[in-house]
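Chemist: sequence and computational prediction follow.
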Amino acid sequence: MDGGMTLAGRVRSVGRGLAATAAFGAAAGAAAAGYGMWEKNQFVLREESLAILPAGHGPIRVLHLSDIHFVPGQRRKAGWLASLADLAPDLVVNTGDNLSHAKAVDPLLEALQPLMRFPGVFVPGSNDYFAPTLKNPASYLRGPSGERQNAVELDWPRLRSGFGMGGWVDLTNRTQSLVVKGLRVDFSGVDDPHLGRERYAGWPRGTRGQDASAHLRIAVAHAPYQRVLDHFTEDGADLLFAGHTHGGQICLPGYGALVSNCDLPTWRARGLNEWHSNGRTTPVNVSGGIGTSRFAPVRIACRPEAVLLNLTSRS
């Protein structure tokens, strides 16, 4: 036998190395999870500017909320939502997924009450209809989530009624015109495309000759599937609001989102971009969202956000 390590010694050495690697991996995973749970409460306001209003109109300040995924007891989130009323927006746009718990309707409405002093519109997301289910968080990285089995229904009618009583307009597969700071704004909204529920209602019909006057067309949807963006772009929308993606929720610094939870390219999972379809172009604001599923309460390199979009005139 030579003077080297015995076979048994080599086995013990390899075993210690594997154990150390496993311990390091577990520690790194725990650190990432801890960071992710901290970041999910680091709320930020993203501000954007867009010159799309008819000449002589504006500015108009639009506050975009999406994917709140509220759970009872989220006092920090509730306080931050209420504080957004200090921005005094001219319009609030809510693109759905407000809930993440069967008992969240009342505390959510209480948190949003200060914002209901301002005109608003809304559409639902799948998590307004159904509660999230417990599953492997890593499944989020496999691509768009599928239809839930044995889903628990949420009290969407009461949430919708609460929004309506607060003065916000329901755009679920319907249209509505509002006057915002003297400008006629035509809205067209759809039910959640992630559930395949969208039905296009066109645009509000004005009185004879009214379409020749200055106005703005805004489309509102929860999930920014390409078929939805194509439709509204080709149908003459001036601006489109959507959410659903959570901005990727788990991102790589310097790279960005790994998934968008729909067929939207991942580099478009958060932010203000232009969408092109059949020779037309529409600005699209995709919110990175405010919350997470209560069963995957982490964000990494993707802080929760509300968006303040400052609309100004073209000239």
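Modeler: Cool, got the structure.
Chemist: rest of the way, CA atoms for contacts and neighbours
Modeler: Fine.
Chemist: just how off-centre is the longest helix anywhere in the chain within its chain?
Modeler: In the chain, ranked by residue count with DSSP state H as the criterion, the top helix is helix 7-39. Its chain's C-alpha centre and that of helix 7-39 lie 35 Å apart, by CA atoms, centre = their mean, to the nearest Å.
Chemist: pull out the buried positions in that helix.
Modeler: Residues 33, 36-37, 39 are the ones in helix 7-39 that count as buried (16 or more other CA atoms under 10 Å).
Chemist: closest to Pro72 among these?
Modeler: Nearest to Pro72 among those: Met37, at 16.8 Å, using CA to CA.
Chemist: then this one, side by side with the first:
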Amino acid sequence: MSARSGGPAAILKTTAAASVGTLVAGIGYASLIERNAFVVREATMPVLTPGSSPLKVLHLSDIHMRPQQRRKQAWLRDLARWEPDFVVNTGDNLSHPKAVPSVVQALGDLLSVPGVFVFGSNDYFAPKLKNPANYLTKPNSRIHGEPLPWQDLRAAFTERGWLDMTHTRREFEVNGLHIAAAGVDDPHLKRDRYDAIAGPANPAANLTLGLTHSPEPRVLDRFAADGYQLVMAGHTHGGQLCVPFYGAIVTNCELDRSRAKGPSRWGARTQLHVSAGIGTSPYAPLRFCCRPEATLLTLVAAPTGGSGVGSGAGLSHPAVSAR
């Protein structure tokens, strides 16, 4: 009579062990591999006024820099080789009180390219250990860490020529194109004061551009009502931990999951681009099915004045190895 293999208890034990092993492997992949698997994603967005020449825009967001992150710094330095015409930075550059020099040195030659920026919550306050369940049960809760030297970062950016768009409207030329831009402070911290920039965007501009760190619908609605062709944001980390064939679980704001990253339409005439971001909080150093990214957007003329939808959102290029 042959010996029987284990009964239900043994099967349950084996299944539990396999599940734990899968979980451990997944966490290891998310924390050691994907979190550092930087990519440049390319997309084309038809948002410029008819007859405009194309404009290459590099969108950076959520760098969350700490001084010891050498791999990230080397990758950022190499982004200049993409030769963008214009750089947009939508905030959360810092994760450490001594990270300003690391950010400035890593951005390097990009700071010589025309650029604009707004700040996010992790430019003002350091990350703090939180209950991760709050992202699901209390998405509007706020726990601030120590103040960060955002004034030093602002000074470094503006000294190199980047324009601070916080509660400001500006018009300027880039590669022969007239850009009318406006930005708000971080809606995630409820620092946005849209009334300070309210009013119709200049219809004579080749591009009307709105900037915000967190893509809160209340702010997106105001930009759309004022006729902005493109709004750019970050903050969501693309969901950061995504489920295959499902996508982002949360966006950490009021934006719906379907717009957690990439191009989408907001209203009849406005397009939105949300960056999945480059870094993570030091207290949640994981990414799964959501690689850290910078985005190279090719803005082209819209045949109907801004009603097109971006394409090529899935085209990405692996990180260049540090030299």
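Modeler: Arrived safely. Bear in mind that the values here come from a model prediction, so they are computed numbers and not experimental data.
Chemist: follow-up on the earlier one: could you dump the buried residues of helix 7-39 of structure 1 into TSV with distance to Leu99 of structure 1 added?
Modeler: Output for the buried residues of helix 7-39 of structure 1, formatted as TSV (distance: CA to CA, whole Å):
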residue	distance to Leu99 of structure 1
Ala33	23
Gly36	20
Met37	18
Glu39	20
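Chemist: identify, from the residues you listed, the entry nearest to Phe295 of structure 1.
Modeler: Met37 (11.5 Å).
Chemist: can you give me every residue that contacts that closest one?
Modeler: Met37 of structure 1 makes contacts with 297-299, as judged by CA atoms under 8 Å, 6 or more residues apart in numbering.
Chemist: do Asp85 of structure 2 as well
Modeler: By CA under 8 Å, 6+ apart, the contact set of Asp85 of structure 2 is 55-58, 113-114, 174-175.
Chemist: quick one: stretch 221-236 of structure 2 aligns where in structure 1?
Modeler: With TM-score structural alignment applied, stretch 221-236 of structure 2 matches the range 230-245 in structure 1.
Chemist: can you pick the most crowded of the contacts of Asp85 of structure 2?
Modeler: The residue in the contacts of Asp85 of structure 2 with the most neighbours, by other CA atoms under 10 Å, is Leu58 (25 neighbours).
Chemist: so it makes contact with Val87?
Modeler: Yes - using CA atoms under 8 Å as the test, Leu58 of structure 2 is close enough to Val87 to be in contact (4.8 Å).
Chemist: number of nearby residues for Tyr283 of structure 2?
Modeler: Tyr283 of structure 2: 12 neighbours (other CA under 10 Å).
Chemist: got the contact list for it?
Modeler: Tyr283 of structure 2 makes contact with 127-130 under the criterion CA under 8 Å, 6+ apart.
Chemist: can you flag the buried ones in those residues?
Modeler: Buried residues within the contacts of Tyr283 of structure 2, defined by neighbour count using 16+ other CA under 10 Å: Pro127.
Chemist: just the contacts of Tyr283 of structure 2 now: which is nearest Ala225 of structure 2?
Modeler: Nearest to Ala225 of structure 2 out of the contacts of Tyr283 of structure 2 is Pro127 (CA to CA; 33.7 Å).
Chemist: what's the match for the closest one in structure 1?
Modeler: Using TM-score structural alignment, the partner of Pro127 of structure 2 in structure 1 is Pro132.
Chemist: quick revisit: between the contacts of Tyr283 of structure 2, which sits nearest Asp221 of structure 2?
Modeler: Pro127 (28.8 Å).
Chemist: now that closest one: how far from Ala284 of structure 2?
Modeler: Distance, Pro127 of structure 2 to Ala284 of structure 2, using CA to CA, to the nearest Å: 10 Å.
Chemist: which position in structure 2 pairs with Lys171 of structure 1?
Modeler: In this structure residue 171 of structure 1 is Leu, not Lys. Aligned against structure 2 by TM-score structural alignment, Leu171 of structure 1 finds its counterpart in Met165.
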